[in-house]
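Asker: Just a sequence and a predicted model for now, questions to come.
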Amino acid sequence: MKIWQRRAIGILTLGGGSIGIAAAITLLLTRTNPIEWIFCIAFMAVYAWGVWCGVRLLEGQLGAERSSLRYWLAQVPAFGSPLLGYFLSSGFHTTVSVQFAPLKLNGNFLLGSTFNYSLFQPNQPWFIGVNVFAVAVAWLLARGGQQSAP
């Protein structure tokens, strides 16, 4: 991996994780349901992991690509149903999804960090999506980790 790629991904990972923590804290302070607190704290932990991964990338530590790869892979899926929904992005996302009943193709992008969750919400539609940007970053990290291996 080229140094500029490592730095760009490191900054995006570190900054996105920091913004995600701030967003999760803001959401946590507005919630009254303890189950929602658990979700917010869980997402804060994931974003804290992103901060740690970003620092490791920027410092050029051994194995930083591998831990960051896992962090970015956690951002690839997006799905929702009346039972459970999940979406996570850190720093930037470009997501393509297909919604069922009614059938609809959606696209979304955002500079910043966001997360969504749902649990037992019967009005939620069925959809499945992919964060294309996270796939590209994960591919770069996987490729870069293989090139830097002895």
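Answerer: Sure thing, it's come through.
Asker: contacts and neighbour counts: CA atoms only from here.
Answerer: Noted.
Asker: which one's the longest helix in the protein?
Answerer: Secondary structure assigned by DSSP state H gives helix 3-30 as the longest helix of the chain.
Asker: Next one for the comparison:
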Amino acid sequence: MNHYNKTTRFFAAMLVIGGIIGIAIAAILGVQLIRQSWLLAFPMGGLAALFAWAVFTGLRLWQGTPYGRKWAAILFASQIPELTLPGLKYQWYTGAHLSPTLQFGNGSAGADFSANIGASGEFFIGAGVPELVIGINLFAVLAVILLMRANHSFKLKTPPG
């Protein structure tokens, strides 16, 4: 097994394991939230679908298919930003999350670092987010870089002649 195969298999496992954990979390929360209103099942279903896509893509990456090589890098790229603005929150990950963040709000500023293993997804649009948080998932950055290095379809091709 060469270096690139080990790398892609590691990140494939992170997508699959994190995706399965994410599906389980979405299902548990969905069951609890549906008691309040059946409309709350839709966001949890969307989150479960996103995690299911991560599982599917991770399996394709493990098999070395072009689909898996392409979409795994794109899925990890979508996990890089962590952004909270007044009225908007976006953050999700599968597998691992290593994130330095800058936080601004309530007349103060701060820096933080979080490290998590598993899965999470936070997507929110509304008036309940009072602060500004900007961060990056360093694990996802590393995944994108290494997957792109291992993926022949991302390499520049020189024209013949």
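Answerer: Thanks, I have the structure now. Only a predicted model underlies this, so the values are computations on that prediction, with no experimental measurement involved.
Asker: returning to what we had before: so the longest helix of structure 1 aligns onto which residues of structure 2?
Answerer: Counting by TM-score structural alignment, helix 3-30 of structure 1 lines up with residues 5-32 of structure 2.
Asker: What residues sit buried inside the matching stretch?
Answerer: The neighbour-count check on stretch 5-32 of structure 2 (16 or more other CA atoms under 10 Å) flags 8-23, 25-27, 30 as buried.
Asker: Check stretch 136-144 of structure 1 too.
Answerer: Buried positions in stretch 136-144 of structure 1, judged by neighbour count with 16+ other CA under 10 Å: 137, 138, 140, 141, 142, 144.
Asker: got a list of what the last one touches?
Answerer: Residues counted as contacts of residue 144 of structure 1 (CA atoms under 8 Å, 6 or more residues apart in numbering) are 1, 2, 65.
Asker: any idea whether it is helix, strand or coil?
Answerer: At residue 144 of structure 1 the chain is in helix, as set by DSSP: H, G, I helix; E, B strand; the rest coil.
Asker: any idea how far residue 142 of structure 2 is from the aligned partner of it in structure 2?
Answerer: Counting by TM-score structural alignment, residue 144 of structure 1 corresponds to residue 150 in structure 2. Residue 150 of structure 2 sits 12 Å away from residue 142 of structure 2, going by CA to CA, to the nearest Å.
Asker: rewinding a little: by neighbours, which of the contacts of residue 144 of structure 1 wins?
Answerer: Within the contacts of residue 144 of structure 1, neighbour counts (other CA atoms under 10 Å) peak at residue 65, which reaches 28 neighbours.
Asker: Is it located within a helix, as I assumed?
Answerer: Yes. Assigned with three-state DSSP, residue 65 of structure 1 falls within a helix.
Asker: looking at it, it is touching residue 139, isn't it?
Answerer: No. The pair residue 65 of structure 1 / residue 139 is not scored as a contact, 10.6 Å apart, by CA atoms under 8 Å.
Asker: With structure 1 overlaid, report how far the match of helix 3-30 of structure 1 is off on average.
Answerer: In the superposition against structure 1, stretch 5-32 of structure 2 averages 1.0 Å from its aligned positions (mean CA distance after the TM-score superposition for structure 1).
Asker: Any idea how far that stretch is from the middle of the chain?
Answerer: Counting by CA atoms, centre = their mean, to the nearest Å, stretch 5-32 of structure 2 is centred 10 Å from the centre of its parent chain.
Asker: Look up how far residue 53 of structure 1 lies from the counterpart of residue 63 of structure 2 in structure 1.
Answerer: Under the alignment (TM-score structural alignment), residue 63 of structure 2 pairs with residue 59 of structure 1. Residue 59 of structure 1 sits 10 Å away from residue 53 of structure 1, going by CA to CA.
Asker: Who has more neighbours out of those two?
Answerer: Comparing residue 59 of structure 1 with residue 53 by other CA under 10 Å, the one with more neighbours is residue 53, at 28 against 13.
Asker: what about the more buried one, which helix or strand?
Answerer: Using DSSP states H and E, residue 53 of structure 1 sits within helix 34-59.
Asker: compared with structure 2, how much does that helix deviate?
Answerer: Relative to the matching residues in structure 2, helix 34-59 of structure 1 has an average distance of 1.6 Å after the fit, by mean CA distance after the TM-score superposition for structure 1.
Asker: Could you give the residue range in structure 1 aligned to stretch 79-86 of structure 2?
Answerer: Under TM-score structural alignment, stretch 79-86 of structure 2 corresponds to residues 75-82 of structure 1.
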